[in-house]
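Engineer: after the sequence you'll find the predicted model.
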Amino acid sequence: MSTRGMLVGAGSVAVLALLIGGCCNLSKPKKTEEEPTKPSTLSDDTNYGTTKGTHFHFNRVPIEVDIPPGWKETQNTRNWAVFKPTGGGAVMAFSPGTDCGAVEQRFYGALGELGLQNVVWSGGQKTIMVNGLSTVTAEGTAIEASQNSYVKYALTKVPGRGCLVSIVNIWKNRTGDYMAASEKMFASVSRQ
């Protein structure tokens, strides 16, 4: 009986190990469209775009956005292009990609990376058209660095080409300074 119990216990542990190994991507990671399959070059793998005048052009998805005066690019990597006003108190982040599911997942991860807590979306999602492109958007509140914040996101789809997620976070005491500028950025998303 003792040997049978040990065999059943060992078998259970082996099955459990196999199940856990296959769960939660702990086994070999799946290759996604966003991973480079060739040596990186500055134009297509290192950053997401370039500023041309007041427009920021994304490399992988044929979209551009207007950047208002006083907002500076602070990050331009494989995952994000980030802009902040020189006076602080706000951030606008963009992440494009040809795989809309991967773009959406980056958005969920960004909420934590931005340090946003207690995010409450008010009024639910809305689907609107921005310059002829279908865009899902929502806005709400959050807490960031012990400050109450206004938060808004937009997921813009370019049929057959990919998506762009845009996120803005503005400290409540600075909404008067940056709300209009952020709305102009959301409204300026268009095809290149």
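Structural biologist: Here it is on my side, so go on.
Engineer: okay, CA-based contacts and neighbour counts for the rest of this
Structural biologist: OK.
Engineer: wait, residue 116 sits on residue 143?
Structural biologist: Yes - at 5.6 Å, residue 116 counts as touching residue 143 under the criterion of C-alpha atoms under 8 Å.
Engineer: all strands of the chain, in order?
Structural biologist: Ranges of strands in the chain, per DSSP state E, are 49-52, 55-58, 63-66, 71-76, 81-85, 90-97, 116-130, 133-144, 147-158, 162-171, 190-191.
Engineer: just send those back as JSON lines, with distance to residue 17 and mean neighbour count too.
Structural biologist: Formatted as JSON lines, the strands of the chain follow (distance: least, C-alpha to C-alpha, whole Å; neighbours: other C-alpha atoms under 10 Å):
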{"stretch": "strand 49-52", "distance to residue 17": "43", "mean neighbour count": "16"}
{"stretch": "strand 55-58", "distance to residue 17": "43", "mean neighbour count": "21"}
{"stretch": "strand 63-66", "distance to residue 17": "45", "mean neighbour count": "22"}
{"stretch": "strand 71-76", "distance to residue 17": "40", "mean neighbour count": "16"}
{"stretch": "strand 81-85", "distance to residue 17": "40", "mean neighbour count": "20"}
{"stretch": "strand 90-97", "distance to residue 17": "35", "mean neighbour count": "24"}
{"stretch": "strand 116-130", "distance to residue 17": "34", "mean neighbour count": "13"}
{"stretch": "strand 133-144", "distance to residue 17": "39", "mean neighbour count": "19"}
{"stretch": "strand 147-158", "distance to residue 17": "38", "mean neighbour count": "22"}
{"stretch": "strand 162-171", "distance to residue 17": "37", "mean neighbour count": "25"}
{"stretch": "strand 190-191", "distance to residue 17": "48", "mean neighbour count": "16"}
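Engineer: got another one to weigh against that:
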Amino acid sequence: MSSICELAEKDLDVNYNDVKINLFQAFNFLVWANKELVAPRANTLVNLAMEMIKNEEINETTKFDPAVLWASLIELYELSPSMEELEAVINVLPGCAHDYQLKYSAHFASFLMQKYPNAIQSEPIVRFATTIIGSDALFEYIDPNDIVLLAQAINSADPELVKTIANNNESQLQYIKEHMEIIANFQQ
């Protein structure tokens, strides 16, 4: 474990994508094998993940599945990271609105909002949610439950914003309203 983390620390500034991909495959194996073992050095690996996302090194052309990355980050964040780490991840989300990342980044955003309610009104979450709700890819890529949570994030920040975003697409607004009602009824 420590040797993988040391490699990750050394390779944060290296541009060899295959090296980072291999490191991350090893990291993901460790996350799923033993979260508690990974946790003390998670920050290094989360930083590596965030850099790869920001630089678009994890995308549809790489050998690395974005779904695995987001799933592993969720696993790590269930171990309660520091607020600094949480904010670092939230700040990256607005840059993860590409089609190939939408499904996973939206799910991760909704996970963060459920686990950390105070994150729901943070500016990057609202910006990310606003981009997604206004996206033509909304229905194709994103889980309806995640759409509702993202709409709720926008709504809590500005009740009129969801309407404004979906104003050009009546079916989009209706879809959000219907799913909000379904979830509200289910929770009663």
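Structural biologist: Received, thanks. Model, not experiment: these values are computed from the prediction.
Engineer: quick check: TM-score for this pair?
Structural biologist: Remark: TM-score between the superposed chains equals 0.26 [TM-score structural alignment, normalised by the length of the second structure]; 86 aligned residues with a C-alpha RMSD of 5.6 Å.
Engineer: picking that back up, looking at the strands of the first structure, which is closest to residue 16 of the first structure?
Structural biologist: In terms of C-alpha to C-alpha, the element of the strands of the first structure nearest to residue 16 of the first structure is strand 116-130, at 34.2 Å.
Engineer: tell me which strands and helices that closest one is in contact with?
Structural biologist: strand 133-144 (3 or more C-alpha pairs under 8 Å, 6 or more residues apart in numbering; DSSP states H and E).
Engineer: which other helices and strands contact the strand it packs on?
Structural biologist: Partner elements for strand 133-144 of the first structure (3+ C-alpha pairs under 8 Å, 6+ apart): strand 116-130, strand 147-158.
Engineer: correct me if wrong: residue 68 of the second structure contacts residue 28.
Structural biologist: Yes - proximity of residue 68 of the second structure to residue 28 meets the contact threshold set by C-alpha under 8 Å, at 7.3 Å.
Engineer: more neighbours, those two?
Structural biologist: Set side by side, residue 68 of the second structure and residue 28 show more neighbours around residue 28, with 21 against 15, by other C-alpha atoms under 10 Å.
Engineer: could you find the closest non-adjacent residue to that one?
Structural biologist: Spatial nearest neighbour of residue 28 of the second structure, chain neighbours left out: residue 72 (6.1 Å); criterion: C-alpha to C-alpha, 6 or more residues apart in numbering.
Engineer: pull the number of nearby residues for residue 188 of the first structure.
Structural biologist: 17.
Engineer: ok, now how distant is it from residue 153 of the first structure?
Structural biologist: Distance, residue 188 of the first structure to residue 153 of the first structure, using C-alpha to C-alpha, to the nearest Å: 14 Å.
Engineer: same thing with residue 14 of the first structure?
Structural biologist: 44 Å.
Engineer: okay, the helices and strands packed on strand 133-144 of the first structure in JSON lines with distance to residue 50 of the first structure next?
Structural biologist: Shown next, in JSON lines, are these (distance: least, C-alpha to C-alpha, whole Å):
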{"stretch": "strand 116-130", "distance to residue 50 of the first structure": "21"}
{"stretch": "strand 147-158", "distance to residue 50 of the first structure": "19"}
